[in-house]
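Asks: heads up, no residue letters with this:
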């Protein structure tokens, strides 16, 4: 690619080749937003969280939680769920089972997400039998 080329998109294979020495773990990001205000979202919250914990226990859920407004001062009902799935289609099928989405309280979109960089730090103190995640 020449210096003056500034493509808006490149094939996935180009990115995979450029990062071939990295992790390249394929996950799926589910972006979820309220469909009809926050009332229906709060009405489904308990069932939604039970569903999320179930995914966690199955080893499907990588991470999930609410997304604050840009200023970090409030919540407009948006969430992000990162899952392990065999394909985007499988990830969509999982998202469709979320009570938030089944009830129509939220709508969602699924994007493939490739993990290349990062770290997780876990501290385990034997004496107190406690741990923390940094």
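Replies: Ah, there it is. In this text the structure is predicted, and so the values were computed from the model without any measurement.
Asks: CA atoms for contacts and neighbours, from now on please.
Replies: OK.
Asks: what sits up against the helix ranked longest in the chain?
Replies: For the chain, the longest helix by residue count, based on DSSP state H, is helix 45-58. If you take Cα atoms under 8 Å, 6 or more residues apart in numbering as the criterion, helix 45-58 is touched by 61-62, 98-100.
Asks: just the buried subset of those residues, please.
Replies: Buried by 16 or more other Cα atoms under 10 Å: 61, 98-100, out of the contacts of helix 45-58.
Asks: check this structure and tell me which residue is nearest its centre.
Replies: Centroid-nearest residue in the chain, with Cα atoms, centre = their mean: residue 82, separated by 2.2 Å.
Asks: correct me, but that residue touches residue 26?
Replies: No. Counting by Cα atoms under 8 Å, residue 82 does not reach residue 26; the two are 10.5 Å apart.
Asks: okay, now the one to match up with it:
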């Protein structure tokens, strides 16, 4: 019996999924350093920063992460950005007021999108849209 490998080179994963999307993004996991007080104090500036990233086409998705039981929020968040490299994604994260102020710390992980679905419904008459 052969043990399964504990890791594969990125090139092997890319080759195995060559028929898929292979869109490289970067996930920024953000965690409070000293409780919710400093996080809440930076929230307005943080959200303005996120909206600017969205407007500039950098932000793919972002939002709070609940506790595992889905009952509480301890100040954690996830931000997914479009960037040319991990270093570029880190530079984006450093500029976030949450991180610049020291309210949160962050970790950046490369994330390649291969599978999934996104549906947007656009009602022309009312000029409304819904992400399904």
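Replies: Cool, the structure landed. The model shown is predicted, which means the values in this text are computed figures rather than measured ones.
Asks: buried stuff in the very next helix or strand once past the longest helix of structure 1?
Replies: Toward the C-terminus, helix 45-58 of structure 1 is succeeded by strand 61-68 as the next helix or strand (DSSP states H and E). Buried residues in strand 61-68 of structure 1, counted by 16+ other Cα under 10 Å: 61, 67.
Asks: what's the next helix or strand after strand 61-68 of structure 1 aligned against in structure 2?
Replies: Sequence-wise, the next helix or strand downstream of strand 61-68 of structure 1 (DSSP H and E) is strand 75-83. Aligned by TM-score structural alignment, strand 75-83 of structure 1 falls on residues 73-81 of structure 2.
Asks: list the contacts of the matching stretch.
Replies: Residues outside stretch 73-81 of structure 2 that contact it (Cα under 8 Å, 6+ apart): 25-32, 35-36, 39, 58-67, 89.
Asks: pull the distance from it to the chain's centre.
Replies: Distance, stretch centre to chain centre, for stretch 73-81 of structure 2: 8 Å (Cα atoms, centre = their mean, to the nearest Å).
Asks: on average, how far is it from the matching bit in structure 1?
Replies: Once fitted to structure 1, stretch 73-81 of structure 2 is off its aligned match by 0.3 Å on average (mean Cα distance after the TM-score superposition for structure 1).
Asks: follow-up on the earlier one: and which of the contacts of helix 45-58 of structure 1 is nearest residue 115 of structure 1?
Replies: Comparing these against residue 115 of structure 1 with Cα to Cα places residue 62 closest, at 11.5 Å.
Asks: gap between that closest one and residue 85 of structure 1?
Replies: Distance of residue 62 of structure 1 to residue 85 of structure 1, computed by Cα to Cα, to the nearest Å: 10 Å.
Asks: rewinding a little: return the member of the contacts of helix 45-58 of structure 1 nearest to residue 17 of structure 1.
Replies: Ranked by distance to residue 17 of structure 1 (Cα to Cα), the contacts of helix 45-58 of structure 1 are led by residue 62 at 24.9 Å.
Asks: the closest one matches what in structure 2?
Replies: With TM-score structural alignment as the criterion, residue 62 of structure 1 pairs with residue 60.
Asks: what of residue 96 of structure 1?
Replies: By TM-score structural alignment, residue 96 of structure 1 lines up with residue 94 in structure 2.
Asks: equivalent analysis for residue 14 of structure 1, please.
Replies: Residue 14 of structure 1 maps onto residue 12 of structure 2 when the alignment is built from TM-score structural alignment.
Asks: that match: which element?
Replies: In the assignment (DSSP H and E), residue 12 of structure 2 maps to helix 10-16.
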